[in-house]
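In: following is a predicted model, sequence given first.
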Amino acid sequence: MVVGAGLVGRACAWQLQQRGHQVQLLDPGLNGSPDPNSGSWAALGVLMAQVFHRSSGRGWRLRQRSLSLWGDWRQQLGAQGWPLAWRPGLLLLASGADDLERQQRLVASRQRQGLPLELWGQTQLDALAPALPAGAVGGLYSPADGQLDPAAAMAALLADGLRLGLQPICDRAEQLERHAGGWTVHTSGGQTLRADAVVVSAGVASAGLLASLGHNQPQEPVLGQALELELAAPTSWDTPGPWPGAVVWQGVNLVPQTNTGDPGSGRLWLGATLEPGDQADPAALAHLRALGGAAPAWLEQAAVIRRWQGHRSHPIGQPAPLLAQLEPGLLLASGHYRNGVLLAPATAEWVADQLEP
């Protein structure tokens, strides 16, 4: 049983099915009404793997493995009639000399590893349309990183899981109990469910489920707000001149939308804020909308089409993500913070590996 049907939970369930396991997926949002505060539904899907600031360690290995697996998964799911919306390319803007120096060091490191990062100068940035924030003094371009639509990925994983025999259970886990040879899951709807193994991937709620078993894995919510904007002047993101992919400015993602049905619609995702706790701050959203005072005129003039928010699960006192086999047959796969979309495949592979004989 996988508890939690966000992107990581669905990925774990699907990967386990690929290995031949019978899987139950437990989540109250499986009735078609997902939790509007879910981190997966609020994610923008920007994958930062090769631009990661480290070049070794667990975080580096997970990111590189996940980026590779996403390529394989896009082919597998696409072959079953579930194409994933993928836009390659990621441009990280430098806002000053310190940023430029860090980018230069990273490019040199990646070149030694044989990875194709590029430094872009002011002339290249000035040639892009619409105009980038005026404070951008350079950029780091990664052709292998990019952006994946999280909603499409979640729909594809669930649909293909159902094809493979996934058992969805629309209910909420309330309590886990050990029993001889496996686990019992009590739900808020009064069900008593049995499983040989349980994967807990329920975000912040994971901590409460595990505490009654004596496992201290605290997590805290970090709220993120995001916007979908429509430019005043129609823009086609797929013609020469526009951006080479998603753009990151001082931690804020600007994600062109090319799958709206209108290639000239000029829509853009903008996000997300970082707000400790679970209460949205209007001032934080206004700061995001203005890019901290660096928004170009075209962005200030864009109309807000949609706004949304979600809670990221942030581990307390441990690095993200939380991947642990707590007991035989009890796995924790949660606390991915801002990288749930990126790390979902590598997490799912790790989970499946732990449950193999």
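Out: Good, I have the coordinates.
In: hey, let's count contacts and neighbours off CA atoms from now on
Out: Noted.
In: and the helices in the stretch 1-150 of the chain?
Out: Using DSSP state H, counting those that start in this stretch, the helices of the stretch 1-150 of the chain run over residues 7-18, 39-42, 57-79, 97-113, 122-126, 150-163.
In: typo on my end, the stretch 151-300 of the chain
Out: Using DSSP H, counting those that start in this stretch, helices in the stretch 151-300 of the chain cover 205-211, 282-289, 297-300.
In: before we move on, back to that, can I get the helices of the stretch 1-150 of the chain in a markdown table including distance to Asn31 and mean neighbour count?
Out: Shown next, in a markdown table, are the helices of the stretch 1-150 of the chain (distance: least, Cα to Cα, whole Å; neighbours: other Cα atoms under 10 Å):
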| stretch | distance to Asn31 | mean neighbour count |
| --- | --- | --- |
| helix 7-18 | 14 | 25 |
| helix 39-42 | 15 | 24 |
| helix 57-79 | 22 | 16 |
| helix 97-113 | 45 | 15 |
| helix 122-126 | 45 | 13 |
| helix 150-163 | 12 | 19 |
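In: any chance of those in a markdown table, plus distance to His336?
Out: Converted to a markdown table, the helices of the stretch 1-150 of the chain look like this (distance: least, Cα to Cα, whole Å):
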| stretch | distance to His336 |
| --- | --- |
| helix 7-18 | 9 |
| helix 39-42 | 10 |
| helix 57-79 | 11 |
| helix 97-113 | 24 |
| helix 122-126 | 32 |
| helix 150-163 | 14 |
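In: could you point out which of the ones you listed sits nearest Ala272?
Out: For the helices of the stretch 1-150 of the chain, the distance to Ala272 is smallest for helix 39-42, at 8.9 Å, taking Cα to Cα.
In: comparison target, given below:
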Amino acid sequence: MVGAGVLGLAVAWQLLLRGHSVRLIDPGLDSPDPARSGSWAALGVLMADVFHRSSGRAWRLRQRSRVLWEGWLADLEASGHPVQRRRGLLLLADGPAELERQQRLVEQRQRAGIPLELWDPAELAALHPPVPHAAAGGLYAPRDGQLDPASLLTALWQEARTRGLDTSRDAVASLERSGRDWLVRCRGGTSHTAAWLVICAGVSSSALLEPLGHRLPLQPVLGQALELQLANAPEWNWPGTCVWRGFNLVPRPDRNGGARCWLGATLEPGEQASAQSLADLRGWAAAELPWLAAAEVVRHWQGLRCRPAGRPAPLLEQLEPGLLLVSGHYRNGVLLAPASAEWACQQIGAGR
């Protein structure tokens, strides 16, 4: 396997549970670089039930992952590797048109037995600290929420190592066919042979696969995020993560007496950070909230997501016999990790 982000670790762990031998190759295993890794830079927000579609592959993957996450988190905790989770997500409506769309979605979901609620301005006004006054209402999803990416990556890593994960802290130079197997040559001079090769290398996947004739439409999208220290520790009564104008604000009651929150992330095509995008994020897209304006930025980080161009995310494909691609998850790597890992395990288990 190539790539040790959340997807690579998730696939490796699940393969190990099924009795496979797994070698994970990634130079970042020596010293993961949060400035370049999408997984380490993620906020871990889970949006399954609030997804705007109600059918199709993307919907099925989200719902399958939502179910699998329940079992995964229980298994990790039972093994002594708990992952911090905050249930609930409130998607604020930016005007009457969006509120009307939310109303239709609530009606569709409720007919399907999915618990969504529409919140009115009076319910929003009762939240502390205040949410943006311009919000016309909100869509509350109790089954969505947020996972702490750092504790998740640590848990998957520790659990995989406990199960016998083999690792190589080297950079891949080339991929080659070797009879019926795959040969991975690394820049440090080592090589590895395997019957199955799984590529989970994000935006680096394109460069690895192009010499084999596979041109992948993968584009980097930079995301910036902030950790804020509030002037006074509020008694958060938010129902979970709050989404406003495309940005997520994640309360962190576990940090510094409840006076911390995360804010992110920007969507910036390419690899260069924009000062204006950061300013929009810092103001939570013109939220005009005194408590937010008075907060101090204590951490600023960024990472690259991998987005398919002209194709739906994610890319879950068998490119050749024994060669799997698990990449292009864009903003939903954490959310879709379970369903993506299940798909990879099914392909390998079936020997296709």
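Out: Okay, I see it. In this text, all values refer to a predicted model and were calculated from it rather than measured experimentally.
In: overlay them and tell me the TM-score.
Out: Once superposed, chain against chain, the TM-score is 0.98 (TM-score structural alignment, normalised by the length of structure 2); 350 aligned residues with a Cα RMSD of 1.0 Å.
In: which stretch among the helices of the stretch 1-150 of structure 1 comes nearest Gly251 of structure 1?
Out: helix 97-113 (12.0 Å).
In: what about stretch 162-170 of structure 1, start to end distance?
Out: End-to-end span of stretch 162-170 of structure 1 (Cα to Cα, to the nearest Å): 14 Å.
In: re earlier: which of the helices of the stretch 1-150 of structure 1 sits closest to Ala197 of structure 1?
Out: Short answer: helix 7-18, nearest of the helices of the stretch 1-150 of structure 1 by Cα to Cα, at 11.3 Å.
In: average gap between the closest one and structure 2?
Out: Aligned to structure 2 and superposed, helix 7-18 of structure 1 gives a mean residue distance of 0.6 Å (mean Cα distance after the TM-score superposition for structure 1).
In: run a quick neighbour tally on Ala127 of structure 1.
Out: 13 (other Cα atoms under 10 Å).
In: any idea how far Ala346 of structure 1 is from it?
Out: According to Cα to Cα, Ala127 of structure 1 and Ala346 of structure 1 sit 37 Å apart.
In: and Leu93 of structure 1, by the same measure?
Out: 27 Å.
In: my read: Ala231 of structure 2 touches Ala295, true?
Out: Yes: between Ala231 of structure 2 and Ala295 there is a contact at 5.7 Å, judged by Cα atoms under 8 Å.
In: neighbour-wise, which of these two wins?
Out: Of the pair Ala231 of structure 2 and Ala295, Ala295 is the one with more neighbours under other Cα under 10 Å, namely 18 against 14.
In: and the aligned partner of Leu331 of structure 1 in structure 2, which of the three is it?
Out: Alignment note (TM-score structural alignment): Leu331 of structure 1 maps to Leu324 of structure 2. Following DSSP: H, G, I helix; E, B strand; the rest coil, Leu324 of structure 2 is assigned to strand.
In: what residues are up against Leu324 of structure 2?
Out: Listed by Cα atoms under 8 Å, 6 or more residues apart in numbering, the contact set of Leu324 of structure 2 reads 196-199, 316-318, 344.
In: which parts of the stretch 151-300 of structure 1 are strands?
Out: Assigned by DSSP state E, counting those that start in this stretch, the stretch 151-300 of structure 1 shows strands spanning 167-169, 173-179, 182-187, 192-195, 198-200, 219-230, 246-249, 252-257, 267-271, 275-276.
In: ok, average deviation of the third one from structure 2?
Out: When structure 2 is overlaid, strand 182-187 of structure 1 sits 0.7 Å from its aligned residues on average, using mean Cα distance after the TM-score superposition for structure 1.
In: so what secondary structure elements neighbour that strand?
Out: Strand 182-187 of structure 1 sits against strand 173-179, strand 192-195, with contacts defined as 3 or more Cα pairs under 8 Å, 6 or more residues apart in numbering; DSSP states H and E.
In: tabulate the helices of the stretch 151-300 of structure 1 in a markdown table, adding columns for distance to Ile316 of structure 1 and mean neighbour count.
Out: Converted to a markdown table, the helices of the stretch 151-300 of structure 1 look like this (distance: least, Cα to Cα, whole Å; neighbours: other Cα under 10 Å):
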| stretch | distance to Ile316 of structure 1 | mean neighbour count |
| --- | --- | --- |
| helix 205-211 | 11 | 19 |
| helix 282-289 | 23 | 16 |
| helix 297-300 | 36 | 16 |
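In: in a markdown table, list these along with distance to Thr123 of structure 1.
Out: Output for those, formatted as a markdown table (distance: least, Cα to Cα, whole Å):
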| stretch | distance to Thr123 of structure 1 |
| --- | --- |
| helix 205-211 | 48 |
| helix 282-289 | 26 |
| helix 297-300 | 20 |
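In: Arg172 of structure 1: which of those helices is closest?
Out: With Cα to Cα as the criterion, Arg172 of structure 1 lies closest to helix 205-211 of these, at 10.2 Å.
In: just give the closest residue to Leu268 of structure 1, not the sequence neighbours.
Out: Pro256 (4.6 Å; Cα to Cα, 6 or more residues apart in numbering).
In: trace that neighbour over to structure 2, please.
Out: Matched to structure 2 by TM-score structural alignment, Pro256 of structure 1 sits across from Pro251.
In: to Gln122 of structure 1, which of the helices and strands packed on strand 182-187 of structure 1 lies closest?
Out: Gln122 of structure 1 sits nearest to strand 173-179 of all those, at 52.9 Å, using Cα to Cα.
In: give me the helices and strands touching that closest one, please.
Out: Counting by 3+ Cα pairs under 8 Å, 6+ apart, strand 173-179 of structure 1 packs on strand 182-187, helix 205-211.
In: mind checking which of these is nearest Leu288 of structure 1?
Out: Leu288 of structure 1 lies closest, by Cα to Cα, to one member of these: helix 205-211, at 27.9 Å.
In: who's in contact with the closest one?
Out: Under Cα under 8 Å, 6+ apart, the answer for helix 205-211 of structure 1 is 173-176, 200, 216-219, 332, 334.
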